[in-house]
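**Student:** Sequence first, then the predicted structure:
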Amino acid sequence: MSTAQRLGNDGPEIGASIVLCTHRRPELLAACLDSLAGQRAGFAPGSSREMAHEILVIDNSPLEDGRAVVESRQAAFALRGVPLRYVMEGNPGVSFARNRGVLEAVGALIAFIDDDERACDGWLERLLEPFHRLGDAVDIVAGEVEPDFGALARPDWLADDMMHFFSCRWGWDSEPRFLREAEWFGEGNCAFRKRLMAGRAFPTDLGRKGDGLMTNEGIVFMEMRSAGAATYYVPAAMVSHLIHPDRLNRRWLMRRMFYQGVSNRLTQRRYGLSEQRWDFNVNLAKLADLDVESLEGESLRAMIRLYYQLGYASGSSMG
């Protein structure tokens, strides 16, 4: 056991690593870190010592915007017995950041949270509790995500069934349980055994890069689950996710769905999965003239499906 795996030379072994990926959002990073102060990792059955944890901030900006935020809080976290480390990952893209976080993490358990999220009270303990209680029967734990609209009101057109387009409200159950094969979760609020990443990596040609909207870096979790990894859902392990003001419009949602289609097509091709087929004709001139900001209800849902299909079709000529 190396000294890096302990809190000081005589401290307890670090059992869990919180990996926080950030990119040019120091104010949000500060709020996220503040929400992690006081989080506890819980007790394993039969143990009188609480599991120790660390926090690892992976800064994906070459400007190192997050360094000062981390350094200003390291002493306070150290007083709580929680190492807070800063690492700059120069390769752009959230997949590079996640891979670096996995590489740097000391704990056998890794929990992900993103810089535009805030951990609710008891988040870490609830997220890790199934590992303690159920042991090797659990490989991955997924939590719930609540939207935070900040100072803005939730738009009237944003229906409950559209929340998952914003990576919020999976809503699988009101009680903890194992997820079924078709039920998914977000990378921004989950925990998993580090050993599952052996021979695996988040695909660096997918996932967000800066303001880009490519996605599916979490396909690595699908690989794990296909190989038999059991995933447990804990709705009370909750984070709040800030919905950025510039995303609270229908045009952003259309872009989001277009690139979801592109990402899904590339993912299916990579893994040899069956591809979807649709027959549709689109007058692009009329589509460009359409005022999507006026759409509501079923008309809006139809346009969301159309933009997804357009992105999916476009994916055939990419990658």
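**Tutor:** Looks like it came in fine. Here the structure is a predicted model, which means the values were calculated and not measured. Numbering: from 1, shown residues only.
**Student:** only C-alpha atoms for contact and neighbour calcs from this point on.
**Tutor:** OK.
**Student:** Would it be right to say that Tyr86 lies in a helix?
**Tutor:** No. Applying DSSP: H, G, I helix; E, B strand; the rest coil, one finds Tyr86 to be strand, outside a helix.
**Student:** Distance-wise, check the residue lying closest to it once chain neighbours are set aside relative to Val262.
**Tutor:** Among residues not flanking Tyr86 along the chain, Val57 sits closest, at 5.0 Å (CA to CA, 6 or more residues apart in numbering). Using CA to CA, to the nearest Å, Val57 is found at 30 Å from Val262.
**Student:** ok, now Glu223?
**Tutor:** Noted for Glu223: a distance of 19 Å to Val262, by CA to CA.
**Student:** and the next element down the chain from the lengthiest helix in the chain?
**Tutor:** Criterion DSSP state H: the longest helix present in the chain is helix 250-270. Using DSSP states H and E, the helix or strand that follows helix 250-270 towards the C-terminus is helix 284-289.
**Student:** Please tell me how far that following helix is from the chain's geometric centre.
**Tutor:** 34 Å (CA atoms, centre = their mean, to the nearest Å).
**Student:** Same question for stretch 140-154.
**Tutor:** Stretch 140-154 sits 12 Å away from the centroid of its parent chain (CA atoms, centre = their mean).
**Student:** Show me what the longest helix of the chain packs onto, helices and strands only.
**Tutor:** The contact analysis (3 or more CA pairs under 8 Å, 6 or more residues apart in numbering; DSSP states H and E) places helix 250-270 against helix 297-314.
**Student:** now the helix it packs on against helix 250-270, angle please.
**Tutor:** For helix 297-314 against helix 250-270, the angle between stretch directions is 40 degrees (axes from the mean of the first three to the mean of the last three CA atoms, to 10 degrees).
**Student:** Structure two is appended below for comparative analysis:
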Amino acid sequence: MSQIPRRNAIEVDIAVCTYRRTELDRTLRSLAVLDVPADTKIRIIVADNDVSPSAGARVEAIRSAVPFDITYVHCPSSNISIARNACLDHATGDFLAFIDDDETASSGWLVALLSTAEATGADAVLGPARATYLDTAPAWMKRGDFHSTLPVWVRGKIDTGYTCNVLLRRRATSLTNARFNLALGRTGGEDTEFFTHMTRSGGAIAFAPGAWVDDPVPANRASLSWLAKRRFRFGQTHGRLLQENSRGAGLTRKLAVAGAKAVYCFAAAVVSSFLPIPRYRYALRGIMHAGVVSGLLGVREIEQYGTLESTSR
């Protein structure tokens, strides 16, 4: 664990929400060898979302191999929003970082996030989650990299974010009393809503391209059907958030735009039928815009993290 010179002492909590994942060991071991700025204190919070405290023994077994304090929190319910809120409640540092329980952090992950936060003054800093595929994944999926997570810029800024790789400035005004929506704890989209509300409250999101984590894609997610379901749910969440500030003619206009985008993307997929990567990219984008229409119409998000996905969140 190398030390990076730094001017001011800070405290950073790193949150890992977990649900029955053996990969948690690998995640914690990657955090154990992080480069850490000098005069920076690190604490890890593990929020166990299982009904029984199944991760407790795993955390105790690895505790001696990790040079940072680990706070274990049991928050039973199988609702990821409850686990994320438990991390917010137990965090005491200047910053709170989130990483998923199946990801591994690069050695420079935290340094890159903190450096960008210092340079930009942003309330949140996102890093890239780089998908790693099994050999059995479809060739078009691996070549097109359909699972990596990156921020989306709209008119030169980032309007929302994700929790698989992010650093939060805990005392930012835009995050005062911020919570993850319990109603979205099994559908997903709770992080999109959280960050959208943050930016609507005046918060800024920055991007640290060097703060990467590796995100393995299990076999049950390496399918077109899983991607389609996820994109549709993304669209539903975005549509519902658009609906919050839309009434009458404004809502009709947004429905028309989303519908037109869906039609265009599906048509482009047909035109690209002999080219797998563009075909699937257009088709999935069309499905996302169809989800936006669904969300604008008030249809509740589909539940993506039920029994079959319970060990793959």
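**Tutor:** Received the coordinates, thanks. No experiment lies behind these values; they were computed from the predicted model shown.
**Student:** Could you tell me where the longest helix of structure 1 falls in structure 2?
**Tutor:** Aligning helix 250-270 of structure 1 against structure 2 (TM-score structural alignment) gives residues 224-244.
**Student:** average distance between the matching stretch and structure 1?
**Tutor:** With mean CA distance after the TM-score superposition for structure 1, stretch 224-244 of structure 2 departs from structure 1 by a mean of 1.8 Å once superposed.
**Student:** Report the buried residues of that stretch.
**Tutor:** By 16 or more other CA atoms under 10 Å, the buried positions in stretch 224-244 of structure 2 come out as 227-243.
**Student:** those helices in structure 2, which residues are they?
**Tutor:** In structure 2, the helices defined using DSSP H lie at 24-32, 56-62, 80-90, 109-120, 139-144, 190-200, 224-244, 249-271, 276-296.
**Student:** now, of the ones you listed, which is deepest in the fold?
**Tutor:** Comparing the helices of structure 2 by mean neighbour count (mean count of other CA atoms under 10 Å), helix 276-296 ranks first with a mean of 24.
**Student:** Tell me which residue lies nearest the centroid of structure 1.
**Tutor:** Geometric centre of structure 1, nearest residue: Gly188, 2.0 Å, by CA atoms, centre = their mean.
**Student:** per the alignment, that residue corresponds to what in structure 2?
**Tutor:** By TM-score structural alignment, Gly188 of structure 1 lines up with Cys164.
**Student:** quick one: contacts for that match?
**Tutor:** By CA atoms under 8 Å, 6 or more residues apart in numbering, the contact set of Cys164 of structure 2 is 98-100, 129.
**Student:** what about 7 Å?
**Tutor:** For Cys164 of structure 2, the contact set (CA atoms under 7 Å, 6 or more residues apart in numbering) comprises 98-100.
**Student:** Narrow these to those in strands?
**Tutor:** Mapping the contacts of Cys164 of structure 2 onto strands (DSSP state E) picks out 98-99.
**Student:** separation between His74 of structure 2 and Glu60 of structure 2?
**Tutor:** On the measure of CA to CA, His74 of structure 2 and Glu60 of structure 2 end up 13 Å apart.
**Student:** meant to ask about Leu224 of structure 2, not that
**Tutor:** Counting by CA to CA - Leu224 of structure 2 and Glu60 of structure 2 are separated by 38 Å.
**Student:** Kindly report the same for Thr196 of structure 2.
**Tutor:** To Glu60 of structure 2, Thr196 of structure 2 is 36 Å away according to CA to CA.
**Student:** what does Glu190 of structure 2 give?
**Tutor:** Look at Glu190 of structure 2 and Glu60 of structure 2: by CA to CA, they are 29 Å apart.
**Student:** same deal with Glu11 of structure 2?
**Tutor:** Here Glu11 of structure 2 is placed at a distance of 23 Å from Glu60 of structure 2 (CA to CA).
**Student:** Same question for Gln3 of structure 2.
**Tutor:** With the distance defined as CA to CA, Gln3 of structure 2 ends up 26 Å from Glu60 of structure 2.
**Student:** any idea what His197 of structure 2 aligns with in structure 1?
**Tutor:** By TM-score structural alignment, His197 of structure 2 lines up with Glu223 in structure 1.
**Student:** Contact partners for that match?
**Tutor:** No contacts exist for Glu223 of structure 1 under CA under 7 Å, 6+ apart.
**Student:** How much space separates it from Ala153 of structure 1?
**Tutor:** In terms of CA to CA, Glu223 of structure 1 sits 38 Å off from Ala153 of structure 1.
**Student:** Number of residues surrounding Glu50 of structure 1?
**Tutor:** Neighbour count for Glu50 of structure 1, taken as other CA atoms under 10 Å: 13.
**Student:** my guess is it meets Arg40, correct?
**Tutor:** No. Using CA atoms under 7 Å, Glu50 of structure 1 makes no contact with Arg40, being 8.1 Å away.
**Student:** residues near Ala78 of structure 1, how many?
**Tutor:** By other CA under 10 Å, 13 other residues sit near Ala78 of structure 1.
**Student:** Need the three-state assignment for it.
**Tutor:** The local conformation at Ala78 of structure 1, judged by three-state DSSP, is helix.
**Student:** And it, how far from Leu284 of structure 1?
**Tutor:** 57 Å.
**Student:** And Asp116 of structure 1, what's its match in structure 2?
**Tutor:** Under the alignment (TM-score structural alignment), Asp116 of structure 1 pairs with Asp102 of structure 2.
**Student:** do the same with Ala31 of structure 1
**Tutor:** The alignment partner of Ala31 of structure 1 in structure 2, by TM-score structural alignment, is Arg26.
**Student:** Let me know the distance separating its match from Lys254 of structure 2.
**Tutor:** Look at Arg26 of structure 2 and Lys254 of structure 2: by CA to CA, they are 44 Å apart.
**Student:** Leu224 of structure 2 now?
**Tutor:** Leu224 of structure 2 sits 27 Å away from Lys254 of structure 2, going by CA to CA.
**Student:** again with Ala206 of structure 2
**Tutor:** As judged by CA to CA, Ala206 of structure 2 and Lys254 of structure 2 stand 27 Å apart.
**Student:** cool, and Ala55 of structure 2?
**Tutor:** 44 Å.
**Student:** likewise Arg221 of structure 2?
**Tutor:** Distance from Arg221 of structure 2 to Lys254 of structure 2, by CA to CA: 31 Å.
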